[in-house]
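Q: Below: sequence and its predicted model.
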Amino acid sequence: MTAATSQAQQHGAVRLTDWGVIRAAGEDARSFLHGQLTQDTLHLDDHTARLAGYCSAKGRLLASFVLWQRGPAEVLLACSADLLPQTLKRLSMFVLRAKCKLSDASADVPLHGIVGGDAAGPVWSRSTQGTADLVRLPDAAGHVRHLWAGAEAGAAPALPATDADLWRWLEVHSGVPRIVAATAEQFVPQMVNLEVVGGVNFQKGCYPGQEVVARSQYRGTLKRRAFLFDTDAAASAGQELYAATDPDQPAGMVAAAAPAPDGSGRHAVLAETKIAALDAPLHLGSASGPLLRPRALPYALPTEA
């Protein structure tokens, strides 16, 4: 058993300081978000959570959310803290006459990631733990994960602390993309497998970028996808990848990366890349940079027709 596996089996929680929360409150909150996001929010209930993207008119992801309902007239949207202010500002521009008030609730709804323990319902379900919300996230590297959202400032789960690097490593290994400031407007949802992991509803009505997203899905072959890699060097979101056979232009971009929790110096990388470039060695930063070693995704990608 590796040190990383041993650590991942512990039951503990970590404060997610790199996440924030937007609150949408009011009787039109769900219908307003339904017209803005890639996900159906009209049919949210107290037992479900959902993954969603927020796109530009060109279909590029500005942000991604884990969202759930807290009461009949309040939806909470967890996203990367480094792009929350601009995302909140942009969403607020389109509220217009809708009875929906958007605000930064990060201080009032502290988020923790929980590793291990028993699974509280199926993936993307929402339950409660005392006054807190508990969202079941996809497993990563065979380990159960939850998002814990407190009901007041300073609240925390009654669990021992776990390593922040462990949480980030598992987040990368889940294969579920989280858009950050360094990757905003870089990806159409399918380029980072967002529709594969349940973040796009193709039956819902229009939203910004919907035509581009639908066209990417139904016309022609998708030429870019996200894949998992290991590398022996430090990696970070927004770094470019290069194929050894084509050193003059990037073959892709890192969507998420995290150091292995065993202290080995290795990094796990979730990177968007040209599918055709997978036939050649891929390198980080330049064609002569650190080698990226492919790993299996935790889910199957659809066969492209």
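A: It's in.

Q: CA only for contacts and neighbour counts going forward, please
A: Noted.

Q: Start from the N-terminal end of the stretch 51-200 of the chain and give the strands.
A: Assigned by DSSP state E, counting those that start in this stretch, the stretch 51-200 of the chain shows strands spanning 61-69, 74-80, 101-104, 111-115, 126-129, 132-140, 143-149.

Q: Which secondary structure elements does the second one sit against?
A: Read it as strand 74-80. Here strand 74-80 touches strand 19-25, helix 29-34, strand 61-69, going by 3 or more Cα pairs under 8 Å, 6 or more residues apart in numbering; DSSP states H and E.

Q: at 6 Å instead, please
A: strand 19-25, strand 61-69 (3 or more Cα pairs under 6 Å, 6 or more residues apart in numbering; DSSP states H and E).

Q: give me the number of residues near N201?
A: Other residues lying near N201 total 15 when counted by other Cα atoms under 10 Å.

Q: what do you get for I22?
A: Residues lying near I22 (other Cα under 10 Å) number 23.

Q: Likewise for D82?
A: 15.

Q: Could you report the neighbour count for the closest residue to it other than its chain neighbours?
A: Spatially, and ignoring its direct neighbours in sequence, D82 is nearest to A181 (5.8 Å; Cα to Cα, 6 or more residues apart in numbering). The tally of other residues near A181 (other Cα under 10 Å) stands at 16.

Q: before we go on, here's another structure to hold up against the first:
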Amino acid sequence: MHPILSQAHATEVHSLCDTLTLYPLDELSVFEARGTEARAFLQGQITNDIANAGPEQARLAGYCTAQGRLLATMVIVWTPDSGTAAVPNTLPEDTGVLLGLLRRDLMASVLKRLSMFVLRAKAKLNPTAFEVVGVSLATSQLKALSQQLGHDLPTAAWQALTAPTGLWLCAPSAASDAMTRWWWLAADSQRAACETLKLGYTLKTPEHWQALDIAAGLPWVEAATQDLLIPQTLNLDLIEGVSFTKGCYPGQEIVARSHYRGTVKRRMHFGQVTQTQGLMIQAGSDIFDALGSEQACGRVINSTLVAGASAADSSVAHLLFETTFEALARNALHVGGRDGALIRLGELPYATKPA
């Protein structure tokens, strides 16, 4: 069992917070950037502006090649250093530590590449021992959970809070979800705080959390989709993941040109596929238009399979995929071939109109 969850109490839920759900997220890991120039260094490497972000503000960002193609997506937050009290928006520039939430399978390659460009900057990047758990709760029960934890919780997407129990980052949710979601990051010294969480909770799989990310239109670059797509194709500019005023970073000219010239012809969309035996849908799988060209018209960005509620119910694959607006309008998209599994198109909680 996940190291954090092994200390908590999975029970039949009989508490004030009977919608509390935890999801072990072993596929995510956390790196740190320390040093008096760490923030300035990362500011010049990623697509979003972290220079003006205080310790209560997380930032979604992409990390690109010089050609503007994404090598990773990540969530960055500036926190007080260990043992330092969190006072919102008052940390001096050269204090605290930057934490980055990143897919575990990309951690080594991304840190290696970033470290190549540190040069003489006073910054060091390293993986951390933080464990990551997804937490969701009906928004109506926020007060009860806060009372049990002994501290408030962030309630708007991309807000952050450093507390004795760990770091809480509020994740975006689909507009139809009457729930609040967090990434909960806890170090060894903070896991004991789980003993104060005497609530019953429901334990769900990482796939259920990934389905919530997909419904929210939140993409994660995976190894199969590295160095292929610009930030706009993954809608990062639509979900506060790109700043067009912050200045230079690798690929900035390409990203800005696509934005200001209105040349974004492909976007990321949401869909579902009823899973049949033997069908494997993975990141990087080709998408085909049955009414268009015989060539692939797009690819899967993220996919997760959620089992049916009972043995009689079909499993459903939830997808984020990219394609052209022309192919999307024909609504005849299939995975793996023109006669492959049909994608049922869904709506994202934000508009993806042609630029």
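A: All right, it came through fine. Since the model is a prediction, treat every value here as computed from it, not as a measurement.

Q: ok so, going back, so which of the strands of the stretch 51-200 of structure 1 is the most packed in?
A: Neighbour counts (mean count of other Cα atoms under 10 Å) averaged over each of the strands of the stretch 51-200 of structure 1 peak at strand 111-115, with a mean of 26.

Q: mean shift of that one relative to structure 2?
A: Compared with structure 2 after fitting, strand 111-115 of structure 1 has a mean deviation of 0.9 Å; criterion: mean Cα distance after the TM-score superposition for structure 1.

Q: counterpart of that strand in structure 2, which residues?
A: Strand 111-115 of structure 1 corresponds to residues 132-136 of structure 2 when matched by TM-score structural alignment.

Q: Let me know the helix or strand that the corresponding residue of structure 2 for A276 of structure 1 is in.
A: Counting by TM-score structural alignment, A276 of structure 1 lines up with E326 in structure 2. Using DSSP states H and E, the element containing E326 of structure 2 is helix 325-330.

Q: Which residues belonging to that helix are considered buried?
A: 325, 327-328 (16 or more other Cα atoms under 10 Å).

Q: Check stretch 218-238 of structure 1 too.
A: For stretch 218-238 of structure 1, by 16+ other Cα under 10 Å, it's 222, 224-232, 235-238.

Q: Sort out for me which of these are in helices.
A: Within those, no residue falls in helices by DSSP state H.

Q: now, the most widely separated pair of these?
A: For the buried residues of stretch 218-238 of structure 1, the maximum inter-member distance is 29.4 Å, found between L222 and D232 (Cα to Cα).

Q: and of the helices and strands packed on strand 74-80 of structure 1, who's closest to L88 of structure 1?
A: Minimum separation from L88 of structure 1 across these (Cα to Cα) falls at strand 19-25, 7.1 Å.

Q: can you tell me what part of structure 2 that closest one aligns to?
A: Mapped onto structure 2 using TM-score structural alignment, strand 19-25 of structure 1 covers residues 28-34.

Q: which residues are in contact with the matching stretch?
A: 97-104, 123-128 (Cα atoms under 6 Å, 6 or more residues apart in numbering).

Q: The residue nearest to D82 of structure 1 maps to what in structure 2?
A: By TM-score structural alignment, A181 of structure 1 lines up with A223.

Q: a markdown table for the helices and strands packed on strand 74-80 of structure 1, including distance to P189 of structure 1?
A: A markdown table is the format used below for those (distance: least, Cα to Cα, whole Å):
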| stretch | distance to P189 of structure 1 |
| --- | --- |
| strand 19-25 | 20 |
| strand 61-69 | 6 |
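
Q: returning to that earlier point: redo the strands of the stretch 51-200 of structure 1 as TSV? Include distance to P298 of structure 1.
A: Output for the strands of the stretch 51-200 of structure 1, formatted as TSV (distance: least, Cα to Cα, whole Å):
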stretch	distance to P298 of structure 1
strand 61-69	19
strand 74-80	22
strand 101-104	33
strand 111-115	17
strand 126-129	22
strand 132-140	8
strand 143-149	12
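
Q: among these, which is nearest A29 of structure 1?
A: The closest of the strands of the stretch 51-200 of structure 1 to A29 of structure 1 is strand 74-80. By Cα to Cα, the value is 6.6 Å.

Q: And the contacts of the closest one?
A: Strand 74-80 of structure 1 is contacted by residues 18-25, 65-69, 180 when judged by Cα under 6 Å, 6+ apart.

Q: ok and it relative to strand 111-115, angle-wise?
A: With axes from the mean of the first three to the mean of the last three Cα atoms, to 10 degrees defining the directions, strand 74-80 of structure 1 sits at 70 degrees from strand 111-115.

Q: The helix holding E326 of structure 2: what's the following helix or strand?
A: Next helix or strand after helix 325-330 of structure 2 toward the C-terminus (DSSP H and E): strand 333-335.

Q: give me the stretch of structure 1 that the helix or strand just after that next one matches.
A: Remark: after strand 333-335 of structure 2, the chain's next helix or strand is strand 341-342, criterion DSSP H and E. Mapped onto structure 1 using TM-score structural alignment, strand 341-342 of structure 2 spans residues 290-291.

Q: Next, the contact list for V192 of structure 1, please.
A: 225-226, 272.
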